[in-house]
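*Asks:* based on what follows, work out the 3D shape:
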Amino acid sequence: MPRLVEEALARAVQLPSSAVHAHVEKVRRRNPDASPEQLVRLLEKEYLLVVASTGGAVGAAAAAPAVGTGVALVLTASDVATFFSASAAYVLAVASVHGIEVEDSERRRALLLTALLGDSGTKALEDLTGVGGARMARLLMTRLPMATVKKVNSTLTRRMVRAQLAKQTGLFFGRLLPYGVGVVVGAAGGRALGRQVITGARKAFGPAPLAFRDPLELAPSDPRVIEPSPDA
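*Replies:* Modelled structure (predicted):
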């Protein structure tokens, strides 16, 4: 399971930026009068629907009478991969609304890990870097030097693997319960994990901007990538 989680995380952060921006624009076209804050709430609802419905579907399949433990494990692995992909798409979409875009996979990984861990992720990031508050995501994605980002990733990955191992193990056995119960456990478990990610993203990004911004894209070598000041 630890290797499964790490592989799913590695694949999730490779999501093309073009796909993220296209999706955000699609949601904006469907809701032309939505403010940035309203757009973020729409992205949250969409994300919760995906992870809850996927969890419920896996719970239904895993609890079917003809399905054995081995097949249920394969289904759980698929659910983990889908959860990480959906989480990455959601977090990067929120970053786009905030006008933040970084192609580097290490910075994406740090941002996704922070969101996946919820409250503990934002607290751990603050302990590691001294960076906290509503601008945490912007500082993480645009100012912290790569050596610091990699240190953050190393620590948060270990925490995330332990947390996901405990949660996914519980969900795995819950999905094996009789058909109707497995569906409920899968859907509720997916929604609970999704709400944790939303909490982490809200704390990392802070309030949505008042107006839509053009993406701020910085390469790791950009001279503006500097150590945060003590009061950042």
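
*Asks:* from here on, just use CA atoms for contacts and neighbour counts.
*Replies:* Will do.

*Asks:* am I right that Gly99 is in contact with Ala211?
*Replies:* No: contact status for Gly99 versus Ala211: not in contact, 9.9 Å apart, counting by CA atoms under 8 Å.

*Asks:* find the helix or strand that the residue nearest the centre of the chain is a member of.
*Replies:* With the centre of the chain defined as its mean C-alpha position, the nearest residue by CA atoms, centre = their mean is Ser87, 3.4 Å away. Under the assignment given by DSSP states H and E, the secondary-structure element containing Ser87 is helix 69-97.

*Asks:* buried stuff in that helix?
*Replies:* Of the residues in helix 69-97, those with enough neighbours to count as buried (16 or more other CA atoms under 10 Å) are 72-73, 75-77, 79-97.

*Asks:* want to put them side by side, so please do this one too:
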Amino acid sequence: MAKRKKFNPAVKVAAGAAFDARGNPKPRLTNAILKALDVQRPLVLANLNRYRRKFPEASPAELAARLEKDYLAAVTTGGATVGAFAIVPGAGTIATLGLSAAATVGFLEATALYAQSIAELHGVQTAEPERAQAMVMAIIMGDEGAAMIKEFAGQAGGRGGLGRTWGSLVGESMPSGLVGVLVESLRKRFLKKLLARQGTALLGRAVPFGIGAVIGGAGNRVMGRRVIATTRQAFGEAPLVLPMALVEDLARTQNRLPARFMPLPGRARARRRAAGQYALEEKGQTGPEQPGPDGNPGGRDGA
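*Replies:* Model (predicted):
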């Protein structure tokens, strides 16, 4: 006789921290997930400016390739890091699930920033939050999301949209009133699909003895690759040159990315600066900030 798998009651308790008795996400988790998709355009422009400073001669296709590489590295490392936390003695399953939920939100933030950056490279502006959120949700949903956007575009009498990429359809040509209806429909299916896909990963990263590190890193990498493939389908090939409207907007903005959106080395530098400043304040020795590699106070190199 096959042995019955032993049920771990801690997993049930952990799931209860984020899901109700019917298995639906609690409002706090739902709000955090949806808020993670609202990456505002100034952050997107700051992200693209950072890449242009680092690679001033890069073409849009080369910038897109670098965005893909950094995005995949960021989401993979984020999943593995949270999974590895389950190894730490005393890290309870409930606490780990909380970190796993945070990792899911981090995955969504990184995906929103990446997808909207790619959209801007293709001349699709992300200034309208509803349009931007619809694009990001559809990209994460994959084929189902693309089909919904095409269906809604068809309802708008979108014969004129034939031949256009579906990313530009929702980002530019779809009527605003229809976008609102689309977003509501996408949100319902998106949450169901996300939690069906991430739900096992949320608990998987909470499995002790380091198994979560494998599930978290590998799972996020698979999802990251799917996002990249769908984003390519959504917008098609990159243009030969940057859209003039984007170039003008990039020239006007001086925004810097917050530390949570930086690549891993940049986040490490930000944490070290914050820790050093805190130590000085504790000793009452707050001194002048030291210039960073680019000459900015506090070493804010934006990378």
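
*Asks:* superposed, what's their TM-score?
*Replies:* Comparison of the two superposed chains (TM-score structural alignment, normalised by the length of structure 1) gives a TM-score of 0.84, and 216 aligned residues with a CA RMSD of 2.0 Å.

*Asks:* that older thread, show me what the residue nearest to the centre of structure 1 aligns to in structure 2.
*Replies:* In structure 2, the residue paired with Ser87 of structure 1 is Thr111, using TM-score structural alignment.

*Asks:* I figured that match was touching Val136, is that so?
*Replies:* Yes: between Thr111 of structure 2 and Val136 there is a contact at 7.4 Å, judged by CA under 8 Å.

*Asks:* how many neighbours does Arg213 of structure 1 have?
*Replies:* Under the neighbour criterion other CA atoms under 10 Å, Arg213 of structure 1 is assigned a count of 13.

*Asks:* that one belongs to a helix, doesn't it?
*Replies:* No: under the criterion used here (DSSP: H, G, I helix; E, B strand; the rest coil), Arg213 of structure 1 is coil, not part of a helix.

*Asks:* quick one, what contacts it?
*Replies:* Contacts for Arg213 of structure 1 (CA atoms under 8 Å, 6 or more residues apart in numbering) come out as Val97, His98, Gly99.

*Asks:* what's the answer for Leu250 of structure 2, then?
*Replies:* Counting by CA under 8 Å, 6+ apart, Leu250 of structure 2 touches Leu45, Ala46, Leu48, Asn49.

*Asks:* most surrounded residue in these?
*Replies:* Neighbour counts for the contacts of Leu250 of structure 2 peak at Leu45, which has 27 neighbours (criterion: other CA under 10 Å).

*Asks:* now the helix or strand containing it: which residue numbers in structure 1?
*Replies:* When elements are assigned from DSSP H and E, Leu45 of structure 2 belongs to helix 41-54. Under TM-score structural alignment, helix 41-54 of structure 2 corresponds to residues 17-30 of structure 1.

*Asks:* mean per-residue distance, that stretch versus structure 2.
*Replies:* In the superposition with structure 2, the average deviation recorded for stretch 17-30 of structure 1 is 1.7 Å (mean CA distance after the TM-score superposition for structure 1).

*Asks:* contact partners for the closest residue in space to Ala93 of structure 1 that isn't next to it in sequence?
*Replies:* In space, and not counting its chain neighbours, Ala93 of structure 1 is closest to Val20: 5.7 Å by CA to CA, 6 or more residues apart in numbering. Counting by CA under 8 Å, 6+ apart, Val20 of structure 1 makes contact with Ala89, Leu92, Ala93, Ser96.
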